[in-house]
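J.: Turn this into a structure:
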Amino acid sequence: MNHSSCLNRAALGTLLSTAILIGGCASTSPILDAHFGESVHQLNVQQRINPEASAANEAKPLGADGRTVRASSERLLESYRNPQTGEIPTVSGVGGSTGTNSNR
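T.: Predicted coordinates:
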């Protein structure tokens, strides 16, 4: 094998490997973009028990009236503005113990 034959093979190998590498970088984005979000939509649909439940349910939701919600919200905010200080009250004697096996 002569020197020019080796160079031709090396050039051909380099050209072939470059073509393969560039081909691996081909963009699949248009194909993927066309189906973007389909799996999420399919999972959402599969998780619904009754997709028409909101249209069929005309009853008002159970809950509190506005006055009760407002008072509750104000108590919550007040508990953050002026937190209780001191000891937290505890209940003693809970648990069904009669006290006969005391370790005093």
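J.: Only C-alpha atoms from now on, for both contacts and neighbour counts.
T.: OK.
J.: Look through the protein and tell me its longest helix.
T.: Secondary structure of the chain per DSSP state H: the longest helix is helix 3-24.
J.: what packs against whatever helix or strand comes next after it?
T.: Toward the C-terminus, helix 3-24 is succeeded by helix 29-34 as the next helix or strand (DSSP states H and E). Using 3 or more C-alpha pairs under 8 Å, 6 or more residues apart in numbering; DSSP states H and E as the contact test, no helix or strand touches helix 29-34.
J.: how about this one, so we can line them up?
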Amino acid sequence: MLTRPHLAWSICAAVAGILATGCTTMTPNLDRQFGSNVNLLKAQQVIDPAAPARATPVSVDGETAHEAVNRYYKSYKAPTPPPGAFTINAVGKGS
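T.: Reported below is the predicted structural model:
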């Protein structure tokens, strides 16, 4: 059983330990450089960063867009026809 002096020392040690952990810095080198590699890779992949500002919007008239959507829907209604008998197979088997 803990006596009064032992309990006081235990509490003081626990409080000192908790306060000491609050004084340490947590991985300062990693936190300072966090995300720098990702940002560098993104910057290296962009040829012209100002391209979106100069881009003209591409537009299609309504009739053409309507026909494109109709052809898209029709492509799923009928199955694709099988290839003809004279189709050359480019994929060969190994020897």
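J.: Quantify their similarity with the TM-score.
T.: Scored against TM-score structural alignment, normalised by the length of structure 2, the superposed chains reach a TM-score of 0.46; 63 aligned residues with a C-alpha RMSD of 3.4 Å.
J.: Mind giving me the packing neighbours of the longest helix of structure 1?
T.: Packed next to helix 3-24 of structure 1, using 3+ C-alpha pairs under 8 Å, 6+ apart, is no helix or strand.
J.: the longest helix in structure 2 is where?
T.: Per DSSP H, structure 2 has its longest helix at helix 4-22.
J.: next structured bit after that one?
T.: Next element after helix 4-22 of structure 2 (DSSP H and E): helix 28-32.
J.: and that following helix, what does it pack onto?
T.: Packed next to helix 28-32 of structure 2, using 3+ C-alpha pairs under 8 Å, 6+ apart, is no helix or strand.
J.: Any chance you could list what contacts that helix?
T.: By C-alpha atoms under 8 Å, 6 or more residues apart in numbering, no residue outside helix 28-32 of structure 2 reaches it.
J.: Helix or strand next in line after it, which one?
T.: Counting by DSSP H and E, the next helix or strand C-terminal to helix 28-32 of structure 2 is helix 36-45.
J.: Buried ones in the following helix or strand past that next one, by neighbour count?
T.: As assigned by DSSP H and E, the chain's next helix or strand after helix 36-45 of structure 2 is helix 51-54. Buried residues in helix 51-54 of structure 2, counting neighbours by 16 or more other C-alpha atoms under 10 Å, are absent.
J.: which parts of the helix or strand following helix 51-54 of structure 2 are buried?
T.: Once helix 51-54 of structure 2 ends, the next helix or strand along the chain (criterion: DSSP H and E) is helix 62-77. When neighbours are counted by 16+ other C-alpha under 10 Å, no buried residue of helix 62-77 of structure 2 is found.
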